[in-house]
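Participant: Here is a sequence together with a model predicted from it:
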Amino acid sequence: MEHSSVKLPVYAKLAQIILGIIGFFYILYIGKDILIPAALALVIAILLNPVVEFLVRKGLNRILSIALALLLITAISAIVGYFIGSQIAKFSDSLPEFKKNLTTLEGNISQWISETFHISEKKMQAYIADAKKGVDGSAILGKTIGALSGLFVLFILPVYTFLILFYKSLFMEFIAQLFKNGEKDVVAEVLAETKGLVQSYLVGLSVEAVIVAVLNSMVLLIIGVEYAILLGLIGALLNLIPYIGGVVAIALSVLMAVATGEPSDALWVLVGYLLVQFVDNNFLVPRIVASKVKLNAFISILVVLMGGALWGVTGMFLSIPFTAILKVIFDRVEALKPFGLLLGDEQPDKPTITLKPKAKSRAKTK
């Protein structure tokens, strides 16, 4: 007995796709407390896999190899965290003076705007009060510190990473058995390409972050801005978030220069950071990072904003590598190749369709 396939109309297929997308993002949002550490652990496991395999080839037990790799990355994270913590501790000692300078700056700007645009000071104070209500800095800082020092970072994340590396062969076999024998070669190629893509992307991103941190710190030290190394490092970490992080880093350093120095310092900081961004965007990213992830700028900004809306700062960071993984899959599956083209940055030389209106034929008159 032959099974006849049911052909759905176009609107029914479109409705299914839309409902599927909505359901997918809804699951990502409501399950973020579980999925965020799992996604981070997956990225870290892919990054550490070459180290683990190298130690295994040298004759070490797999469990010991994984433990040594985790110990290595934990030590590096602890050193960076200690340095940032010590710099923040020094900054907290001068926080009252910083707040005083910032309040004085706020008053000067308010007075200038009031005199220039003929707005009463009462209205200006009301506008500033409304803006402060919309941005609760202490709450944001508290949430950030809580996220960094939470239980999942200290315990669950290393456990997830260890288990992913330990059961790597099991997961690979599970994926292989989902497909027919004729498709397993393609699946193996996709998995190998995905692993290499994420590894090279993360390594390139780390190298870029180190270089940007050095350049930012040098610029701020030359200008004489306080806490130059801390701001340079924070700027490099923010720069890991494509497009958006660089703007936030510039604004933060300019604000610090204005609050602790002369107004001219802020201008020089802006010029210096723009120069660093020029070097980063035109030399570092194309040669170190962009060569690994072929995504166009529009899709990159869109997925970063979507990642931030779903998972916060962690989502912004993870959005690019996971979108790049999707592009690898789309490029390998025939029915999904148009989506791979949409995500990429290669424009067709000659589009198959054009938006030119069809010329109307004139009726011949006798």
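Facilitator: Nice, I can see it. Numbering: from 1, shown residues only.
Participant: Please count neighbours and contacts with C-alpha atoms only from this point.
Facilitator: Noted.
Participant: Buried ones in stretch 80-88, by neighbour count?
Facilitator: Neighbour counts over stretch 80-88 (16 or more other Cα atoms under 10 Å) mark 84, 87 as buried.
Participant: Residue 171: how many residues sit nearby?
Facilitator: Per other Cα atoms under 10 Å, the neighbour tally for residue 171 reads 12.
Participant: counting contacts, what elements does the helix or strand hosting it pack onto?
Facilitator: According to DSSP states H and E, residue 171 maps onto helix 168-177. Identification of packing neighbours for helix 168-177 by 3 or more Cα pairs under 8 Å, 6 or more residues apart in numbering; DSSP states H and E yields helix 184-223.
Participant: Output the contacting helices and strands for the helix it packs on.
Facilitator: Against helix 184-223 (3+ Cα pairs under 8 Å, 6+ apart) you get helix 32-57, helix 168-177, helix 228-238, helix 263-279, helix 297-332.
Participant: so which of those comes closest to residue 82?
Facilitator: Nearest of the helices and strands packed on helix 184-223 to residue 82, taken as Cα to Cα: helix 228-238 at 11.8 Å.
Participant: on that earlier part again, can you add distance to residue 13 and give the helices and strands packed on helix 184-223 back as JSON lines?
Facilitator: Listed next are the helices and strands packed on helix 184-223 as JSON lines, based on distance: least, Cα to Cα, whole Å:
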{"stretch": "helix 32-57", "distance to residue 13": "28"}
{"stretch": "helix 168-177", "distance to residue 13": "27"}
{"stretch": "helix 228-238", "distance to residue 13": "40"}
{"stretch": "helix 263-279", "distance to residue 13": "44"}
{"stretch": "helix 297-332", "distance to residue 13": "19"}
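Participant: Please identify which helix or strand holds residue 68.
Facilitator: In this assignment (DSSP H and E), residue 68 forms part of helix 62-93.
Participant: can you give me the angle that helix makes with helix 32-57?
Facilitator: Angle, helix 62-93 to helix 32-57, by axes from the mean of the first three to the mean of the last three Cα atoms, to 10 degrees: 130 degrees.
Participant: Can you tell me which of the helices and strands packed on helix 184-223 is most buried?
Facilitator: Neighbour counts (mean count of other Cα atoms under 10 Å) averaged over each of those peak at helix 228-238, with a mean of 22.
Participant: C-terminal to that one, what's the next element?
Facilitator: For helix 228-238, the following helix or strand on the C-terminal side (DSSP H and E) is helix 244-260.
Participant: ok, residues contacting the very next helix or strand once past the helix holding residue 68?
Facilitator: Counting by DSSP H and E, the next helix or strand C-terminal to helix 62-93 is helix 95-117. If you take Cα atoms under 8 Å, 6 or more residues apart in numbering as the criterion, helix 95-117 is touched by 119-121, 124-125, 258-260.
Participant: what about versus this one:
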Amino acid sequence: MKAKQILFILTLLIVGTYFMLLGTIEAAGFLKPFAVAILLTLICIPLCRKLERWKFSRALAALTSVVISLLLFLSFFVVLSAQVVNISERWPEIKTSIQPKLEEFNKSLAEKTGLDFGEELGEFFPSQDSNSVNQSAKTETAAVANSPNQDASTQGSSTEKIAAKAASEVGSLLKNFFNFISSAVLTLVYLFFLLLYRNKVKLSILKFFNSQNRKEAEDVMNNSIELSLNFIVGRLILIAFLAVIYSIGLSVSGIENAILISVIAAILSLVPFIGNIIGYGLAMVMALFAGAEVGGIIGVSVTFGIAQFVESYILEPYVVGSKVEVNPLVTIVVVILGGSIWGIVGMILSIPITGIAKIIFDATPSLEPLGYALGEEDLEGADEQNFLSKWGQKLWSKVSK
């Protein structure tokens, strides 16, 4: 009988989780802007409070916070767009520089391991012969199309197909653009009203509790909101500091497009260990393809080593705090799960949402085991997992004596 009850409960959990995830995917158009707006609200609450202490009305403080958020996003978008445009303009030159090195590496790899990626490389970097063949094919096609014996109906159908394909691509591009604009506008609208009615939202949640438990629930909510604010704002500060450190170091090392690489590496630092490794690998690849000398490669390694030390032993303990750190296994799982549900937006939102969930679990006595499972408390060997941090700690202990 007990086994049947366990099986029944397990079945309900599996079915419930499946339909919850399915509903989350289906309702992505509504939930994604709203989730982003909630996180932005937590980030903007300190600014709103400060503006209100300066005698701003609540509506004006909320509107000012929304405008500042929009300006910061536009500035970030402009900087990244400029870097991407720079790469796209120089892509023929970069491709010319990269292709011989990749072909040489592939040849060496094929000789030593038997693995040959020549076909895959050919798709991205077609050889001169294939280019000439393609050009000849285009010339022959054009000659046939201009031939007086060519059937007019065939030419007409080809032109219609090309026009239909172009119209489809333009339509898809416009659809994605307007979807992005509508989601951004919705997010800003949600942000304004969440800031304006934040006290009402809080009181509405408290009304679910009876009078005996309301004070305890209010303490839990206040503690959760405060820790969530510190966690999210701290993470943003950490990313900003890392982006500055990476930008300075990579620029001094002579790496091209240092700002773009630095921003990407700083955002990737949200994923422990793996993110730092990917960011470092991206910078090294760009340095090698750009023809950097030994000094530049050493500069990249030193930059990431210093940044890792500063992040782990100066910024993270004091800016973010170890109480809300999520362990690496959970981090990787939630990032992959977020990406499979909401794509890039899900990957970005997954870590702060998990951090906030851990805060709420830790503050609720009945959910403390879940908070413990998500966190790094008593995680054996956590310090040994990061050799750069361990090296930095030893160096700091010697310097500080």
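Facilitator: On my side now, so go ahead. All of these numbers come straight from a predicted model, not from anything done at the bench.
Participant: Fetch the TM-score of the aligned pair.
Facilitator: TM-score for the superposed chains, counting by TM-score structural alignment, normalised by the length of the first structure: 0.79, backed by 329 aligned residues with a Cα RMSD of 3.0 Å.
Participant: sorry, back to before: got the angle for the helix holding residue 171 of the first structure vs helix 184-223?
Facilitator: Helix 168-177 of the first structure runs at 130 degrees relative to helix 184-223, counting by the same axes, to 10 degrees.
Participant: contact partners of helix 168-177 of the first structure?
Facilitator: With Cα under 8 Å, 6+ apart as the criterion, helix 168-177 of the first structure contacts 184, 187-188.
Participant: which residues sit in contact with residue 325 of the first structure?
Facilitator: The neighbourhood of residue 325 of the first structure, defined by Cα under 8 Å, 6+ apart, consists of 194, 197-198.
Participant: do that again at 7 Å, thanks
Facilitator: In this structure, residue 325 of the first structure makes contact with residue 194, judged by Cα atoms under 7 Å, 6 or more residues apart in numbering.
Participant: before we move on, what about residue 346 of the second structure?
Facilitator: 338-339.
Participant: Now which residue in the first structure aligns to it?
Facilitator: Taking TM-score structural alignment, residue 346 of the second structure has residue 315 as its aligned residue in the first structure.
Participant: can you check residue 62 of the second structure too?
Facilitator: Structural alignment (TM-score structural alignment) places residue 62 of the second structure against residue 66 in the first structure.
Participant: Now its match: closest residue in space, sequence neighbours ignored.
Facilitator: Computed as Cα to Cα, 6 or more residues apart in numbering, the closest residue to residue 66 of the first structure that is not its neighbour in sequence is residue 52, at 5.6 Å.
Participant: Next up, the contacts around the residue mapped onto that neighbour from the second structure.
Facilitator: Taking TM-score structural alignment, the alignment pairs residue 52 of the first structure with residue 48 from the second structure. Contact analysis of residue 48 of the second structure by Cα under 7 Å, 6+ apart lists 61-62, 65.
Participant: Out of these, who's the most crowded?
Facilitator: Neighbour counts for the contacts of residue 48 of the second structure peak at residue 62, which has 27 neighbours (criterion: other Cα under 10 Å).
Participant: can I assume it is in contact with residue 196?
Facilitator: Yes - using Cα atoms under 7 Å, residue 62 of the second structure is in contact with residue 196, at 5.9 Å.
Participant: okay, and the common contacts of the two?
Facilitator: Counting by Cα under 7 Å, 6+ apart, residue 62 of the second structure and residue 196 have no contacts in common.
Participant: which residue is nearest the centroid of the first structure?
Facilitator: Closest to where the C-alpha atoms of the first structure average out (Cα atoms, centre = their mean) is residue 317, at 2.2 Å.
Participant: how about the nearest residue to that one, chain neighbours excluded?
Facilitator: Going by Cα to Cα, 6+ apart, residue 317 of the first structure has residue 241 as its nearest residue, at 5.5 Å.
Participant: Mean distance between the helix holding residue 171 of the first structure and the second structure after superposition?
Facilitator: Superposed on the second structure, helix 168-177 of the first structure shows a mean distance to its aligned partners of 2.0 Å (mean Cα distance after the TM-score superposition for the first structure).
Participant: which part of the second structure lines up with that helix?
Facilitator: Using TM-score structural alignment, helix 168-177 of the first structure pairs with 198-207 in the second structure.
Participant: Please give the centre-to-centre distance between the matching stretch and its chain.
Facilitator: Centroid separation between stretch 198-207 of the second structure and its chain, computed with Cα atoms, centre = their mean, to the nearest Å, is 31 Å.
Participant: Check stretch 323-332 of the second structure too.
Facilitator: For stretch 323-332 of the second structure - counting by Cα atoms, centre = their mean - the centre lies 16 Å from the chain centre.
Participant: Endpoint to endpoint, that stretch covers what distance?
Facilitator: Taking Cα to Cα, to the nearest Å, the first and last residues of stretch 323-332 of the second structure lie 19 Å apart.
Participant: List the contacts of it.
Facilitator: Identification of contacts with stretch 323-332 of the second structure by Cα under 7 Å, 6+ apart yields 271-272, 351, 355, 358-359, 374-376.
Participant: Go again with 10 Å.
Facilitator: Residues outside stretch 323-332 of the second structure that contact it (Cα atoms under 10 Å, 6 or more residues apart in numbering) are 227-228, 230-231, 270-275, 316-317, 334, 337-338, 347, 350-352, 354-359, 362, 371-377, 379, 382.
Participant: same deal with stretch 329-344 of the first structure?
Facilitator: The contact list for stretch 329-344 of the first structure (Cα under 10 Å, 6+ apart) reads 186-187, 189-191, 193-194, 293-300, 323-324, 326-328, 347-348.
Participant: if you set the cut-off to 8 Å instead, what comes out?
Facilitator: Residues contacting stretch 329-344 of the first structure (Cα under 8 Å, 6+ apart): 186, 190, 294-296, 299, 326-328.
Participant: repeat for stretch 272-286 of the second structure
Facilitator: For stretch 272-286 of the second structure, the external contacting residues (Cα under 8 Å, 6+ apart) are 255-256, 261, 264-266, 268-269, 297, 300-301, 304, 328, 331, 386.
Participant: Which position in the second structure pairs with residue 116 of the first structure?
Facilitator: Alignment note: residue 116 of the first structure maps to residue 112 in the second structure; criterion TM-score structural alignment.
Participant: what about that match, how many residues close to it?
Facilitator: Residue 112 of the second structure: 9 neighbours (other Cα under 10 Å).
Participant: now do the one 10 residues further on
Facilitator: In terms of burial, residue 122 of the second structure registers 13 neighbours under the definition other Cα under 10 Å.
Participant: what's the answer for residue 164 of the first structure, then?
Facilitator: For residue 164 of the first structure, using other Cα under 10 Å, the count is 20.
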